[in-house]
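[1] The sequence and its predicted three-dimensional model are supplied below.
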Amino acid sequence: MTDFTTLELDERDDRVVVTLDRPAQRNAITAEMIAELHTVCALLEARPKLLLLTGRGDHFAGGADIRQLRDRTRNDALSGINRTLFDRIGRLPLPTVAAVNGFALGGGAELAYACDIRIATTTTKFGNPEPGLGIMAAAGATYRLPRLVGTSVAKQVLLGGHILDADTALRTGLVIDVVEPGEHLDAAHRLLDRIGRSSALALRLTKTIVDSPATHPFADDIAQAVLFETEDKHTRMSSFLEKKK
């Protein structure tokens, strides 16, 4: 884990903080960064923890590395290089938070969309300008963004080239909060502190069911049945009742 060249990783007791670390290139996503993020996913799948994802410097991620993207072929597209990673991030067991400062464009936006919750700063801009480069946003934006902001707004971004500023992102529900630049990491850690006080199993089951397709009332019942039998549930509820006395 110390051999990363495009990321900085800070593993703590209850969370892992991953910083995209190519600030001179606006943290453009390269094949090497994709590989290193797969390593992070393997870590979190083996030992589930909360994830905080952010970018070094003034921007989250300005997109994929265009020089590498230009050389990709049909077979590269069919292998879903970026999409496979972002889907894997979306499936991580415990909640993920993206602290987004500045640009989150193209693949950078799709990486942020793959996280469960996003925090923005007043400088944040989300966008998917891929059609202007002769391609499409094919790493999750076509199915994640409509779920996050609705089909109409998603088409404005994906087809109309519309950039979502921080206020619009907040209004449409894409982000949970907007803070001043430099305050986004503290805000994200406060959110994770709150999330981390909840039952890890309850969080994991809730996330799995929310992300499942279609309706799932029986899955809710089964997950709740599992939680009802845990010692953690009994301890938490007993503590709550004691406090009320």
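    Ah, there it is. Numbering: from 1, shown residues only.
[2] alpha carbons only for contacts and neighbour counts from here, please
    OK.
[3] For the closest residue to I163 other than its chain neighbours, the count of nearby residues, please.
    Closest residue in space to I163, ignoring its immediate chain neighbours: G127 at 4.8 Å, by CA to CA, 6 or more residues apart in numbering. When neighbours are counted by other CA atoms under 10 Å, G127 registers 25.
[4] go on, V97?
    22.
[5] The residue nearest to I163 contacts A104, doesn't it?
    Yes: G127 is within contact range of A104, at 6.7 Å (criterion: CA atoms under 8 Å).
[6] which residues does E36 contact?
    Contact analysis of E36 by CA atoms under 8 Å, 6 or more residues apart in numbering lists 4, 6-7.
[7] gap between it and N75?
    22 Å (CA to CA, to the nearest Å).
[8] Once you drop chain neighbours, what's closest to E183?
    Closest to E183 by CA to CA, 6+ apart is T121, at 7.8 Å.
[9] this is the comparison structure:
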Amino acid sequence: MPDAPSPLVTIDRHDDGVAVLTLQNPKVNAISSEVLRQIRAAVDALNEHLPGAVVVTGGERIFAAGADITEFSGPDEARVIGGLFLDAFNSLAALPRPTIASISGFALGGGCELALACDFRIASTKAKLGQPEILLGIIPGGGGTQRLARLVGPARAKDLIFSGRQVRAEEAREIGLVDRVVEPDELHEASLAWARELAAGPSAAIALAKAAIDQGLEGSEAAGLDLEQDLFVEVFGTADARIGIESFLEHGPGKADFTGA
């Protein structure tokens, strides 16, 4: 019997509540249709047994180089691949836990869109990000026109998308595309430390806060405020709310030991 092919996406669960989702598609971590299916399957597995926080990472030199262009040959194929992108990245964005993209190298096209689907982005000083699809005569199809514009504003998104240029980590931080920049040898531990800090928080409350922010941005401010009120009431039914309030009254702020329920 031939050996089974190695998985292209893996999950490594740590005892501290952090899960690491890693893309492993040599040589450039191209995001093929099979990689997208495996990302979706990995997110489904995370949803079945939710960690406290998730780090999404790729290769040391290339976080993810974008879509596998060999799979595009016309509108019909583009619709299929585009649907796979949205399914995989929307499921990651909807994960009710904090997600951090840990970007060590190039994050281009679909790779940048994968990072945009996460809540936060931390990058090595050697990282470069961009949406270069325009250089092929096409446009982003994995959420780039929408998530990038919401993150950095429409004018900056248009600059990046219309030009196809790549931005280094420092510029990416200046425009809000990434949140933190560290030296390459610090990236792995800095990503895990950030995730551990988030995983130690009240997971139920974080999930409701994430839903309030993300879903609230989809509609009017009034609708978002109504949603916030509903989720504000809901959070008081969680164990962590009771723990947090009792701890505050007895010990002051920042001393609660949350259970995640």
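    Everything's here; your move. Owing to the predicted nature of the structure, the values given are computational and were not obtained by experimental measurement.
[10] TM-score for the pair, please.
    The TM-score (TM-score structural alignment, normalised by the length of the first structure) is 0.91; 241 aligned residues with a CA RMSD of 1.9 Å.
[11] if we can go back for a sec, and the residue nearest to I163 of the first structure, what pairs with it in the second structure?
    Using TM-score structural alignment, the partner of G127 of the first structure in the second structure is G130.
[12] Surely that match touches R168?
    No: G130 of the second structure is beyond contact range of R168, at 9.1 Å (criterion: CA under 8 Å).
[13] can you count the residues close to K27 of the second structure?
    Neighbour number of K27 of the second structure under other CA under 10 Å is 11.
[14] host element of it?
    Per DSSP states H and E, K27 of the second structure falls between elements, in no helix or strand.
[15] what's the answer for E246 of the second structure, then?
    According to DSSP H and E, E246 of the second structure maps onto helix 239-251.
[16] buried stuff in the longest helix seen in the first structure?
    Secondary structure assigned by DSSP state H gives helix 31-46 as the longest helix of the first structure. By neighbour count on 16 or more other CA atoms under 10 Å, the buried set for helix 31-46 of the first structure is 33-38, 40-41, 44-45.
[17] equivalent range in the second structure for that helix?
    Taking TM-score structural alignment, helix 31-46 of the first structure hits residues 33-48 over in the second structure.
[18] which residues touch the residue mapped onto L21 of the second structure from the first structure?
    Counting by TM-score structural alignment, L21 of the second structure corresponds to V18 in the first structure. Going by CA under 8 Å, 6+ apart, V18 of the first structure touches 7-10, 51-54.
[19] please redo it, this time with the cut-off set to 10 Å
    Residues near V18 of the first structure by CA atoms under 10 Å, 6 or more residues apart in numbering: 7-11, 37, 40, 51-56, 98.
[20] So for G130 and R168 of the second structure, which residues contact both of them?
    Common neighbours of G130 of the second structure and R168 (CA under 10 Å, 6+ apart) are F106.
[21] from memory V226 of the first structure sits against A202, does it?
    Yes: using CA atoms under 10 Å, V226 of the first structure is in contact with A202, at 9.3 Å.
[22] now the match of helix 31-46 of the first structure, how far from the chain's geometric center?
    Stretch 33-48 of the second structure has its C-alpha centroid displaced from the chain centroid by 13 Å (CA atoms, centre = their mean, to the nearest Å).
[23] Average offset of that stretch relative to the first structure?
    Superposed on the first structure, stretch 33-48 of the second structure shows a mean distance of 1.3 Å to its aligned residues (mean CA distance after the TM-score superposition for the first structure).
[24] can you map out the helices along the stretch 151-261 of the second structure?
    154-163, 169-174, 187-199, 203-216, 221-235, 239-251 (DSSP state H, counting those that start in this stretch).
[25] Other residues contacting the fifth one?
    I take that to be helix 221-235 of the second structure. Under the contact criterion CA under 10 Å, 6+ apart, helix 221-235 of the second structure has outside partners 204-209, 211-218, 220, 241-242.
[26] go on, the fourth one?
    Under the criterion CA under 10 Å, 6+ apart, residues 50-53, 93-98, 119, 198-199, 217, 222-232, 234-236, 238-241, 258-261 lie in contact with helix 203-216 of the second structure.
[27] Show me where the stretch 1-150 of the second structure has its helices.
    Going by DSSP H, counting those that start in this stretch, the stretch 1-150 of the second structure shows helices at 33-48, 75-93, 110-116, 144-152.
[28] possible to save the ones you listed as TSV with distance to L160 of the second structure?
    What follows is the helices of the stretch 1-150 of the second structure, written out as TSV (distance: least, CA to CA, whole Å):
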stretch	distance to L160 of the second structure
helix 33-48	24
helix 75-93	20
helix 110-116	11
helix 144-152	9
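[29] Of those helices, give the one that comes closest to S191 of the second structure.
    The closest of the helices of the stretch 1-150 of the second structure to S191 of the second structure is helix 110-116. By CA to CA, the value is 13.4 Å.
[30] list the buried ones in that closest one?
    110-116.
[31] Let me know the closest of these to G176 of the second structure.
    L116 (11.2 Å).
[32] Tell me the residue in the first structure aligned with the closest one.
    By TM-score structural alignment, L116 of the second structure lines up with Y113.
[33] same thing with D214 of the second structure?
    In the first structure, D214 of the second structure lands on D211 (TM-score structural alignment).
[34] ok, that match to S239 of the first structure distance?
    Using CA to CA, we find D211 of the first structure at a distance of 31 Å from S239 of the first structure.
[35] got it, and N27 of the first structure?
    Separation of N27 of the first structure from S239 of the first structure (CA to CA): 45 Å.
[36] the more surrounded of the two?
    For N27 of the first structure versus S239, neighbours defined as other CA under 10 Å are more numerous around N27 (29 against 11).
[37] Run through the residues that contact that one.
    Going by CA under 10 Å, 6+ apart, N27 of the first structure touches 6-7, 19-21, 33, 54-65, 103-104, 108.
[38] sorry, back to before: would you check that the match of L116 of the second structure makes contact with A137?
    No: contact between Y113 of the first structure and A137 fails when scored by CA under 10 Å: they sit 11.9 Å apart.
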